[in-house]
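Novice: Provided below for reference: sequence and predicted model.
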Amino acid sequence: MSHQESGAAAPRVVVAGGHSAGHIEPAMNFADALRRLEPTAEITALGTIRGLDTTLIPARGYPLELIPPAPLPRTLNRALLRTPGKLRESVLAAGAVLDRVRAEVVVGFGGYVAMPAYLAARKRGVPIVVHEANARPGVANRLAARMTTHVFTASPNVPLAHATAIGIPLRPAITGLDRPALRDAARQRFGLRPHAPVLMVTGGSQGAGTINAAVSGAAASLRAAGVQVLHITGPRHSVEVPDGDPPYVVVPYVHDMQYAYAAADFVICRSGAMTCAELAAAGLPVAYVPLPLRGGEQRLNAEPVVAAGGALLVDDADLDPAWIVNTLIPVLTDPERIAVMSARASAAGAPDADVALARHVLTAVAERRGAASG
């Protein structure tokens, strides 16, 4: 029974997950799920003028309250506590928002905006719910996990106290994707043939030069093996591939990724947390090429689905046209192996994380109300 049906006041929720798409997308997907469960829920998003907050959050239809950015040290130590001025100003601004909207819970996803929200919530006794999408938690979520028992992660191996693994909140367009049903229309949309295997290539939103060079350098061998390619280069990159058959389609960006997923049989890409979650939910086998930075975080993101048999892992330094020819093409041309990897990728996915997190947040609100009335 919803709060609306029971006559209870609608829950008042503040969502703090800003700066990068990796923080904003799960936050907005959670907010959408909460609104499906509780259509009258009052949801306010916190953000800063840095990053993508002012672009992505209003586009999803949620009120955005801006607070001053307070960049944090990358390690949880005394330097964090000595961060003067900017953090204090951000905490005061976040607290003013919590007071104005009468927040009953703060749901944080990490990033610049989460730390001030957590500190302001703790000062007011407002419950904190934490979601960590990455295998290696950021400093804000590591601190917040010491403030609350409501801690949720993408996978079981994330080192946070009190953590429960639920996956990453994703869009229903991805979790509800029926790839076989949409395949023909999706391939037609990109100018691909209905039946030959399709390799989708992407390096993330900005592209990846190593992946672009390796796959485009193997274009002739891919064609000779009968493999089609949908190559999403990223807006700052381009590749030159001669026209031929089967098609090798090059596009700078795709807005509705569910069509690219439906068109594909196999993917080669980076292993950001959202990418790993979406591809597993879609049941797509992958060759992951972790970004060789950030202390190996992307490798950790990919390891669960690799261990499950739904993906391959190749180091950036080892990826070249020869790897595509010798290792990837034999997989792409083996329908039985692709089917097995697809099933194992699906089994490693968590398609209902958005609803699971929304239910946990509603429980936190109910507990707070119960404590206040008791």
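Specialist: Cool, got the structure.
Novice: C-alpha only now, for contacts and for neighbours.
Specialist: OK.
Novice: Specify the local secondary structure of the residue lying closest to residue 175 once chain neighbours are set aside.
Specialist: When the adjacent residues along the chain are set aside, residue 175 lies closest to residue 351, with 5.2 Å between them (Cα to Cα, 6 or more residues apart in numbering). Per DSSP: H, G, I helix; E, B strand; the rest coil, the secondary structure class of residue 351 is coil.
Novice: Tell me which stretches of the stretch 51-200 of the chain form strands.
Specialist: Here the stretch 51-200 of the chain has its strands, by DSSP state E, counting those that start in this stretch, at 64-66, 105-110, 128-132, 150-153, 163-165, 198-202.
Novice: Included below, for side-by-side comparison, is a second structure:
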Amino acid sequence: MTEERSGDATASREAAGSAAGHARGSGPTVVVAGGGTAGHIEPALALADAVKRLRPDANVVALGTPRGLENQLIPARGYGLELVPPVPLPRKPTMELLRLPLKVRDSVKRTRQVLDRVGADVVVGFGGYVALPAYLAARGRIPIVVHEANKHPGLANKVGARFAARVAVGVRGTPLPGAEVVGIPLRRTITTLDRAGLRARARQHFGLDPDVPVLLVFGGSQGARSLNTAVSGAARELADAGVGVLHAHGPKNTLAVREFDGGPAYVPVPYLERMDLAYAAADLVLCRSGAMTVAEVSAVGLPAVFVPLPHGNGEQELNARPAVEAGAALLVEDERLSPAKVSELVVPLVTDAERLGKMSAAAVGLGHREADEVLARMVLEQAGSHANAGGNEAGGP
């Protein structure tokens, strides 16, 4: 509790600084709402960076929840973070559903106070627990821009799109009104990555052998047990084939891997803070297929074996399909992933330089490398309209 109160105080000070800057007329204030998971936070941060490149005088403030990953990622990137109560939406009828209207009302009230204090000119939502109260707090008062990365939009973005000024989506066929395909905003360290030029430095950074094929493994920000079990269980076969491994197992998981004499390094890490270097170090990646992951892997031209998350509405398999159909990736169902599958499928692939080259070339053109700045211009246009109109002091619903 002490840490959360401290975080609240810090976020309030940072937001107050943003509000003061806005009061001096230094530039538009953009509020981004994309807390909870890296899949929501990273596009929001990529947008924030693009906004600052295009308008260095702009103020960017992020909304988040007390327990989300944004508490680590957003301050580390230099942006102010305001914490508001989350609105988790139950999937089934429960007592929580009956209490939901009160939770929504409280969260919207707190969020509206933040928007007023920082002098928001536009609210940009990326879905997730914090987006719904942001949309409802801004409705009728501040322009809203919605970004949906997945083909199947979540409930928050379905609601927000109904009264948004602009709706941007990552892929064609996303069923939201007025959807404009812009792609998924990615960090410039990813879209401008020179994998070949950084290879030696990246491998040295992680303690990997400089001249052997390297397999990169990760299961999202929290790791994935099935990936951990399958790849670590094939450690001998990987070592015998001369394959090095960089394996992010997740901060809440542990991974014990036996070392084999004469084999390349198998490097387990809890979390990858430098994804650019991880991509540069690798010849092949085995990972989940969240929208953000697929976009990044495709942008850097890294051949992939995607293992979609077996839960939810099947969106991760949909995310992977374009890369698979283009020949840039393979797809393995989670229930079929095993040490034996890694041995029979992944080991021959990661050691086949010619095939990997063809897969890498096939990834070219799959993504939208300029999505960050395209979305930023859209957002700044809405912010400018609001600022020129002198804001909306009439209040919302």
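Specialist: In hand now; what should we look at? What you are looking at is a predicted structure, and each value in this text was computed from that prediction instead of being measured.
Novice: about what we covered before: which residue lines up with the residue nearest to residue 175 of the first structure in the second structure?
Specialist: Across the two structures, residue 351 of the first structure finds its equivalent in residue 369 of the second structure, going by TM-score structural alignment.
Novice: Report how many residues lie close to its match.
Specialist: Per other Cα atoms under 10 Å, the neighbour tally for residue 369 of the second structure reads 23.
Novice: Equivalent analysis for the one 4 residues further on, please.
Specialist: The local packing of residue 373 of the second structure (other Cα under 10 Å) involves 21 other residues.
Novice: same question, residue 209 of the first structure
Specialist: With neighbours defined by other Cα under 10 Å, the count for residue 209 of the first structure comes to 16.
Novice: Equivalent analysis for residue 373 of the first structure, please.
Specialist: Residues near residue 373 of the first structure, counting by other Cα under 10 Å, number 7.
Novice: State the distance from it to residue 6 of the first structure.
Specialist: The gap separating residue 373 of the first structure from residue 6 of the first structure is 16 Å, by Cα to Cα, to the nearest Å.
Novice: which residue lines up with residue 325 of the first structure in the second structure?
Specialist: Residue-level alignment of residue 325 of the first structure against the second structure, with TM-score structural alignment as criterion, gives residue 343.
Novice: Can you find the partner of residue 104 of the second structure in the first structure?
Specialist: When the first structure is aligned by TM-score structural alignment, residue 104 of the second structure is paired with residue 87.
Novice: got a list of what the counterpart of residue 128 of the first structure in the second structure touches?
Specialist: Matched by TM-score structural alignment, residue 128 of the first structure corresponds to residue 144 in the second structure. When contacts are counted by Cα atoms under 8 Å, 6 or more residues apart in numbering, residue 144 of the second structure is found next to 122, 123, 124, 125, 135, 138, 160, 163, 164, 165, 166.
Novice: Assess the claim that the second one and residue 139 are in contact.
Specialist: What that stands for is residue 123 of the second structure. No: Residue 123 of the second structure lies out of contact with residue 139 (Cα atoms under 8 Å); the separation is 9.6 Å.
Novice: the more surrounded of the two?
Specialist: Neighbour comparison, residue 123 of the second structure and residue 139: the larger count goes to residue 123, with 29 against 19 (by other Cα under 10 Å).
Novice: Residues contacting the biggest helix by length in the second structure, please?
Specialist: If you go by DSSP state H, the second structure has its longest helix at helix 95-118. Residues from elsewhere that reach helix 95-118 of the second structure, judged by Cα under 8 Å, 6+ apart: 15-16, 18-20, 22, 29, 31, 61, 82, 84-87, 89-90, 133-134, 136-138.
Novice: Just the buried residues of these.
Specialist: Those of the contacts of helix 95-118 of the second structure that meet the buried threshold are 15-16, 18-20, 22, 29, 31, 61, 82, 84-87, 133-134, 136-138, by 16 or more other Cα atoms under 10 Å.
Novice: so how far is residue 17 of the first structure from residue 51 of the first structure?
Specialist: Between residue 51 of the first structure and residue 17 of the first structure the distance, using Cα to Cα, works out to 11 Å.
Novice: Tell me which of those two has more neighbours.
Specialist: Neighbour count, other Cα under 10 Å: between residue 51 of the first structure and residue 17, residue 17 has more, with 30 against 15.
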